[in-house]
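# pasting the sequence and the predicted coordinates here, then a few questions.
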Amino acid sequence: MRFEGTLTTWHDDRGFGFIEPTQGGQEIFVHIKAFPAGTGRPQVGQVLSFEVALGPNGKKRAQDVQYPVRARRLPAPRGEAPAPWTLARALIIPVFLVLVYFVAKRWGLKPYVLHVYAGASVVAFFAYVFDKSAARQKQWRTPESTLHWMGLLCGWPGALLAQQVLRHKTSKTSFIVVFWLTILVNVVGFVALHAGVDGLLMLRRLA
């Protein structure tokens, strides 16, 4: 059975790359020997037709690669489109800013808190950037627990923006559930830091 896909990664010096199947699923390893002779060096963005076989290590790999008649060389991908904004994702940062304003008016805001959120968000954002790049290059990944800790320690706004802009970590349900729990714990800690237990009880009644 033949499949079609786009060559998304190619290491010309090592003679291999990866094909993203049109129908979705995991990327397929492809070696230069699988390409027809005399067709030149493979280029990222090319549309390919191929069969799938199991390699010596038991992993899927492309074989008998061909260039479909309708195929044309596509420009190298510039990156995925941003992830769609759900209502919760669109509202969480504005709602948190309203909460910050309320806390500041009611109990006063500790001067260093916003600096901590800003700095932690920048660190978290670039952690997602590096992890996304590592995922594309099949390199060492940042542990999910590390990303969650960054979110818990005030970096969740930057992490949320990175998830949306990079379309990264937005489809794995278990990761998203824990991510939202880190936001909840962080926001509760923010209120408790400024208002104490009485403030938490008051916000609970308002909720």
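The structure has been received and is ready for your questions.
# only C-alpha atoms for contact and neighbour calcs from this point on.
Noted.
# remind me, longest strand of the chain?
strand 2-11 (DSSP state E).
# what helices and strands are in contact with that one?
strand 16-21, strand 47-54 (3 or more Cα pairs under 8 Å, 6 or more residues apart in numbering; DSSP states H and E).
# which strands or helices does the longest one pack on?
Put plainly, it is strand 47-54. Under the contact rule (3+ Cα pairs under 8 Å, 6+ apart), strand 47-54 is packed against strand 2-11, strand 60-66.
# with mean neighbour count as new columns, can those strands be given to me in CSV?
What follows is the helices and strands packed on strand 47-54, written out as CSV (neighbours: other Cα atoms under 10 Å):
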stretch, mean neighbour count
strand 2-11, 19
strand 60-66, 19
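# the ones you listed: which one's closest to residue 144?
strand 2-11 (24.2 Å; Cα to Cα).
# for comparison:
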Amino acid sequence: MRMKGKLVKWDTEKAFGFIAPNGGGNHIFIHKTAFSNRKRTPQLDDVITFTLSKDKQGRNCAADAMYSGEKIQVKQAKSVSKFSIYLSLLFVSAMTIASILGNVPFKLLYVYVGLSLITFTMYSFDKSKAQRGDWRTPESTLHFLSILGGWPGAAIAQQILRHKSKKKEFRFIFWITVILNVTALAWLLSSHGVHFIEIFR
């Protein structure tokens, strides 16, 4: 759920300020990087819509902020990364075909599909918590699920749910987990991992 408020303080030099939410309550911290339109300089009394998030210290802050009147649907649609979705679907499809041909154990395919569903659900829960201002799921937990094999579900969730898709640091670590997982899979399917692959047969 998006919130709405008025910008009551802005430090141009430090590029941050505070929003007074409509209906009252504590002022919400906002950094310029939270705005989708960063070309515009925030001004006092600007009406802003935003989602409630948490910073690294667990404090409330604004995210996905837009000036009142801007079209959120159009901007979000343009930012969806089809590459992540196609890559995930291509990977799962390739695993499925390889399983049918007998090159990959079906149990290993089930592990990837199961973990992807669990990871997608965790992203959904975390976004819901962020919107309510509740205690968030640690990013380390999401990355752990990805490196175990849930990265296809994570990649799809980031784009479909529009969650964790704009944080560069998070995305960087996420793609590292993808590379590590795929590398481990390649080793497992090679002659070096033949003894370990038996676990899934």
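On my side now, so go ahead. Note that the structure is a prediction, hence the values are computed from the model and not measured.
# tm score of chain vs chain?
With the length set by TM-score structural alignment, normalised by the length of structure 2, the two chains reach a TM-score of 0.57; 147 aligned residues with a Cα RMSD of 4.0 Å.
# can I get the helices and strands packed on strand 47-54 of structure 1 in TSV with distance to residue 30 of structure 1?
Conversion of these to TSV gives the following (distance: least, Cα to Cα, whole Å):
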stretch	distance to residue 30 of structure 1
strand 2-11	9
strand 60-66	5
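# which one of these lies nearest to residue 110 of structure 1?
strand 2-11 (47.9 Å).
# centre of the chain to the closest one, how far?
21 Å (Cα atoms, centre = their mean, to the nearest Å).
# before we move on, what about stretch 88-103 of structure 1?
23 Å.
# give me the mean deviation of that stretch from structure 2.
Superposed on structure 2, stretch 88-103 of structure 1 shows a mean distance to its aligned partners of 3.9 Å (mean Cα distance after the TM-score superposition for structure 1).
# that stretch: which residues count as buried?
99-100, 103 (16 or more other Cα atoms under 10 Å).
# one step back: out of the helices and strands packed on strand 47-54 of structure 1, which comes closest to residue 191 of structure 1?
strand 2-11 (45.8 Å).
# what lines up with residue 139 of structure 1 in structure 2?
With TM-score structural alignment as the criterion, residue 139 of structure 1 lines up with residue 134 in structure 2.
# sorry, wrong one. I was asking about residue 121 of structure 1.
Per TM-score structural alignment, residue 121 of structure 1 is aligned with residue 116.
# which ones are touching its match?
By Cα atoms under 8 Å, 6 or more residues apart in numbering, the residues touching residue 116 of structure 2 are 146, 149-154.
# and it, which of the three is it?
helix (DSSP: H, G, I helix; E, B strand; the rest coil).
# list just the nearest of the contacts of residue 116 of structure 2 to residue 163 of structure 2.
residue 154 (9.6 Å).
# follow-up on the earlier one: quick one, which of the helices and strands packed on strand 47-54 of structure 1 is nearest to residue 91 of structure 1?
Using Cα to Cα, those put strand 2-11 closest to residue 91 of structure 1, at 34.3 Å.
# direction-wise, compare the closest one with strand 47-54 and give the angle.
100 degrees (axes from the mean of the first three to the mean of the last three Cα atoms, to 10 degrees).
# where does the residue nearest to residue 11 of structure 2 when sequence neighbours are not counted sit: helix, strand or coil?
Leaving aside its chain neighbours, residue 11 of structure 2 sits nearest to residue 17 (5.9 Å; criterion: Cα to Cα, 6 or more residues apart in numbering). Using three-state DSSP, the structure places residue 17 of structure 2 in strand.
# pick out the residue nearest the middle of structure 2.
Closest residue to the average C-alpha location of structure 2: residue 164 at 2.4 Å, with Cα atoms, centre = their mean.
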